[in-house]
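Engineer: take a look and give me a structure for this.
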Amino acid sequence: MAIEIKAPAFPESVADGTVATWYKKPGEAVKRDELIVDIETDKVVMEVLAEADGVLVEIIANEGDTVLSSQLLGKLDENATASAAPAAAEAAPAAAEQPAQASGDAILSPAARKIAADNNLDPQSIPGTGKDGRVTKEDAVAASSKPAAPAKAAAPAVASLEVVGARTEKRVPMTRLRAKVAERLVEAQSNMAMLTTFNEVNMKPIMDLRKKYKDLFEKTHNGVRLGFMSFFVKAAAEALKRQPGVNASIDGKDIVYHGYQDIGVAVSSDRGLVVPVLRNAEFMNLAEIEGSIADFGRKARDGKLTIEDMTGGTFTISNGGVFGSLLSTPIVNPPQTAILGMHKIQERPMAVNGEVVILPMMYLALSYDHRLIDGKEAVTFLVTMKDLLEDPARLLLDI
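Structural biologist: Coordinates of the predicted model:
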């Protein structure tokens, strides 16, 4: 019985996808719930699993093809187990040329096997993140990008072949995620009256609080670490309540005021910038925020973020300080109308009560759509955040 393999049902925010990697070839056996093919959208990579045991008999959409929601990708025959024999026969000569795979050997997808062979990688040295420890195409790409271990005998010969000052170039297609990010950034700058206002915050109170309670916090909340981002999310949620225009969006000629604070936290991944959303952040405590952000970070690294994780959002926080940025003007993520930029904590001499004191300071930047948000609202928003962060007890007392 033939079973149709279809692309996942895309939400309204995703128009189409691209066939990224087929993990099986026609004639190969497939187990139920085994990963067959990856579909890359402009937000996430979606996995298509086998509905039943059988054999992949036909691939209709090849790697690189653009597909629509629920489009037919291929066919699986659950009664055609015998058709896997030719594939096994073809593999026999190759098996004679190399040692048989032991039960503890790494399992590589076809795409990963090709990348490993092209880059002379040892399959056993590649950590697998796929189902049952399978080494995926992304695992092989990540391993090939790491500096190779020094060769024992061939290293001098290889080094002698390098041309000093060679002007090399490498052309690779832009991923759908990178292309979509580029499109949205250009759109934001073209269609918004974007302006950025700045302030600075003394981080010493939060740093002292964190130093005092971080061990107890981690022990109490089952390993969740106390970072700085949770304080900024809580302060932003409170400031958004007081300045609802910063939490609003423009829809045509209408202004949509959101009665909730869904705060997106920009996360850098190998595929580009992604913005998972903390929903109803105003009701989350510090531990819930830190735990959710850590979970988002793991998902981003493993390519496991879902479309639901990144859909929506009424406001965004971007922390360029983790990369050493001292000051920047972040670009608003439409249809939102504002974004907060955090930066590096830098010790600077500050005047306090007529004396010069060295304090850990951070610049804050709020980029906003001037069509909706006036300068007074933007400045008041930043001042509110500054007051809450420099006296974190106010976050707990709601004052």
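
Engineer: going forward, measure contacts and count neighbours with C-alpha atoms only.
Structural biologist: Will do.

Engineer: so residue 7 touches residue 72, yeah?
Structural biologist: Yes: Residue 7 lies in contact with residue 72 (CA atoms under 8 Å); the separation is 6.5 Å.

Engineer: neighbour-wise, which of the two wins?
Structural biologist: residue 7 (25 against 16; other CA atoms under 10 Å).

Engineer: can you count the residues close to the closest residue to that one other than its chain neighbours?
Structural biologist: The shortest distance from residue 7 to any non-neighbouring residue, by CA to CA, 6 or more residues apart in numbering, is to residue 70 (4.5 Å). When neighbours are counted by other CA under 10 Å, residue 70 registers 13.

Engineer: try residue 182
Structural biologist: As a measure of burial, residue 182 has 12 neighbours, counting by other CA under 10 Å.

Engineer: tell me which helix or strand it sits in.
Structural biologist: helix 176-191 (DSSP states H and E).

Engineer: same check, this time on residue 367
Structural biologist: strand 355-369.

Engineer: tell me which stretches of the stretch 201-350 of the chain form helices.
Structural biologist: Under the criterion DSSP state H, counting those that start in this stretch, the stretch 201-350 of the chain contains helices at 204-220, 229-242, 286-302, 307-310.

Engineer: which other helices and strands contact the helix holding residue 182?
Structural biologist: strand 272-274 (3 or more CA pairs under 8 Å, 6 or more residues apart in numbering; DSSP states H and E).

Engineer: what does the strand it packs on contact?
Structural biologist: 43, 177-178, 181, 266-268, 300, 310 (CA atoms under 8 Å, 6 or more residues apart in numbering).

Engineer: please give me the structure for this one as well, since I'd like to look at both together:
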Amino acid sequence: MAIEIKIPSVGESVQEAVLAEWFKQDGDTVRKDEPLFVIETDKVTLEVVAEADGVLKIGVQAGETVAIGTVVGSLEPVDASAVPEKKPEAEAEPPAEKPAQPEKTPAPAAPPKPSAPSTPADGIPLAPSVRRLIAEKHLDVSKIKGTGPGGRISKGDVLLYLENAPAGIPEEDPAMPTAVGDMPPAAMEERKPMTPIRKRIAERLLESKQNTAMLTTFNEIDMARSMEIRSQYKEAFSKRHGINLGFMSFFVKACVEALKEVPEINAFIDGNDIIYHNYQHIGVAVGTERGLVVPVIRHAERLSFAGVEKAIVDYVTKIKENRLELADLEGGTFTVSNGGVYGSLLSTPILNMPQSGILGMHKIEKRPVVVDDEIVIRPMMYVALSYDHRIVDGKGAVTFLKRVKEFVENPERMTLEV
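Structural biologist: Next up is the predicted model:
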């Protein structure tokens, strides 16, 4: 009996999704738990796996928008012997007589560019973003070692391969036009529909600008002490907790302490009421191929530095593997965004409604500053707090940012609670 393949529910508020891409072709034999396709909603991107072994019959093509629960295909039963098994590397080697065959075939005048197949030689599928990068760079996927679950190739694996490749990044295809004047008119522009996530991001940003009295205040932080502590305890921290110590945990912990002192920044406006929260659910903005997502670290006030770092790494892993759930994005009371990882020196972050505050971190840059009446070189970071002026006064915003500065410049204060 055939097994129906349906669009899964990802939350009560999500009624439809875009079937972004099939990882398999119609008629392919698949194994249980093997990724079949990826869906995009206005909030999350999710991979759907096979519930059992079978032969895939596709009913809805990629790119279609379908309702939650829609049947998009089926898995026809198949004999166990027909399901391909992953062969050991020793058995996958070609027979001894194979190498002699190329000698009978004349060598081509120029070696062709390697193609980017949808799956590596071992049959493990590639995520859409990985496949696009491989195609853009004309890479031979069989030469890239996958470090993901089941040996899957991640985008990080491709970037690492490009970085370590002896010849560097492959040259562009000479057949491609090198100047705008060489391009046909149809190739000079490209029109693509906005993805559900991108449309939702646009709607929420516009809503935030139109429905809040948003204001931004700035400060700068001397990162020397945090950098010193991080360098001093980085190795011991990694050995004990199995995770690296980053600067995000310093800022999340600093924000937690500052929010306790300025509770209106941790509050929401609901009609004519203000809802104050006696907990800190901190959203951490993460950039992805499809747009910005903000998973929430729940009860950050209860977590150690290691707990915060582990939560962030877990979310990044889920995002890379398209396993982020709608529940991971809900309930945040404050957001931290780090534009510094992209090289941003200064920016004004936009509120993540209905939250009343968002902290923007930026690039650490050595600058001359005055310390004890002397000009010295210090690693400085600009920080920006955008807040809803309807609920947060200037005094509260400046106090909050000043406290964050004090905690990050002297991390011991967070431990001593002073």
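
Engineer: of the contacts of strand 272-274 of the first structure, which is the most crowded?
Structural biologist: residue 43 (25 neighbours).

Engineer: ok, now which ones touch that residue?
Structural biologist: Per CA under 8 Å, 6+ apart, neighbours of residue 43 of the first structure: 14, 176-177, 274, 307, 310.

Engineer: what does residue 351 of the first structure align to in the second structure?
Structural biologist: Matched across to the second structure, residue 351 of the first structure falls on residue 370, judged by TM-score structural alignment.

Engineer: its match is in contact with residue 376, isn't it?
Structural biologist: Yes: if you go by CA under 8 Å, residue 370 of the second structure and residue 376 touch, sitting 6.2 Å apart.

Engineer: quick check: closest non-adjacent residue to the residue most central in space within the second structure.
Structural biologist: When CA atoms, centre = their mean is applied to the second structure, the residue found nearest the centroid is residue 288 (3.9 Å). Of all residues not flanking residue 288 of the second structure in the chain, residue 319 sits nearest, at 7.8 Å (CA to CA, 6+ apart).

Engineer: can you show me the strands along the stretch 51-200 of the first structure?
Structural biologist: 54-59, 66-67, 72-77, 194-202 (DSSP state E, counting those that start in this stretch).

Engineer: same list, those strands, but as CSV with distance to residue 243 of the first structure please.
Structural biologist: As requested, the strands of the stretch 51-200 of the first structure are arranged in CSV below (distance: least, CA to CA, whole Å):
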stretch, distance to residue 243 of the first structure
strand 54-59, 54
strand 66-67, 42
strand 72-77, 48
strand 194-202, 15
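
Engineer: closest to residue 108 of the first structure out of the ones you listed?
Structural biologist: strand 54-59 (17.5 Å; CA to CA).

Engineer: what angle separates that closest one from strand 72-77?
Structural biologist: Angle between the axes of strand 54-59 of the first structure and strand 72-77 is 140 degrees (criterion: axes from the mean of the first three to the mean of the last three CA atoms, to 10 degrees).

Engineer: helices or strands next to strand 54-59 of the first structure in the packing?
Structural biologist: Partner elements for strand 54-59 of the first structure (3+ CA pairs under 8 Å, 6+ apart): strand 29-30, strand 72-77.

Engineer: the aligned residue in the second structure for residue 190 of the first structure: neighbour count?
Structural biologist: Matched to the second structure by TM-score structural alignment, residue 190 of the first structure sits across from residue 210. The criterion is other CA under 10 Å. On that basis, residue 210 of the second structure has 10 neighbouring residues.

Engineer: returning to that earlier point: Three-state assignment for the match of residue 351 of the first structure, please.
Structural biologist: Here residue 370 of the second structure is recorded as strand under DSSP: H, G, I helix; E, B strand; the rest coil.

Engineer: contacting residues for it?
Structural biologist: residue 376.

Engineer: now with 10 Å?
Structural biologist: 376-378 (CA atoms under 10 Å, 6 or more residues apart in numbering).

Engineer: got it, and residue 120 of the second structure?
Structural biologist: 126, 140-146, 152-153.

Engineer: redo that, cut-off 8 Å
Structural biologist: 126, 141-142.

Engineer: what does residue 202 of the first structure give?
Structural biologist: Per CA under 8 Å, 6+ apart, neighbours of residue 202 of the first structure: 359-362, 389-390.

Engineer: show me which pair in these is furthest apart.
Structural biologist: 359 and 389 (14.2 Å).

Engineer: among these two, which residue is more densely surrounded?
Structural biologist: residue 389 (24 against 18).

Engineer: could you look up the SS state of the aligned partner of the more buried one in the second structure?
Structural biologist: With TM-score structural alignment as the criterion, residue 389 of the first structure lines up with residue 408 in the second structure. Assigned with three-state DSSP, residue 408 of the second structure falls in the helix class.

Engineer: ok, residue 408 of the second structure to residue 414 of the second structure distance?
Structural biologist: 9 Å (CA to CA, to the nearest Å).

Engineer: quick revisit: nearest to residue 47 of the first structure, of the contacts of residue 43 of the first structure?
Structural biologist: For the contacts of residue 43 of the first structure, the nearest to residue 47 of the first structure is residue 307 (12.2 Å; CA to CA).

Engineer: aligned counterpart of that closest one in the second structure, please.
Structural biologist: By TM-score structural alignment, residue 307 of the first structure lines up with residue 326.

Engineer: follow-up on the earlier one: anything in contact with each of residue 408 and residue 414 of the second structure?
Structural biologist: residue 254.

Engineer: after alignment, which residue of the second structure pairs with residue 293 of the first structure?
Structural biologist: That one, residue 293 of the first structure, aligns with residue 312 by TM-score structural alignment.

Engineer: what does residue 66 of the first structure give?
Structural biologist: Here residue 66 of the first structure is matched to residue 65 in the second structure, going by TM-score structural alignment.

Engineer: which position in the first structure aligns with residue 249 of the second structure?
Structural biologist: Checking TM-score structural alignment: residue 249 of the second structure goes with residue 230.

Engineer: contact partners for that match?
Structural biologist: 286-287, 289-290.

Engineer: that one and residue 285 of the first structure, how far apart?
Structural biologist: Counting by CA to CA, the gap from residue 230 of the first structure to residue 285 of the first structure is 8 Å.

Engineer: please apply the same query to residue 357 of the first structure.
Structural biologist: 32 Å.

Engineer: mind telling me what residue 337 of the second structure corresponds to in the first structure?
Structural biologist: So residue 337 of the second structure corresponds to residue 318, using TM-score structural alignment.
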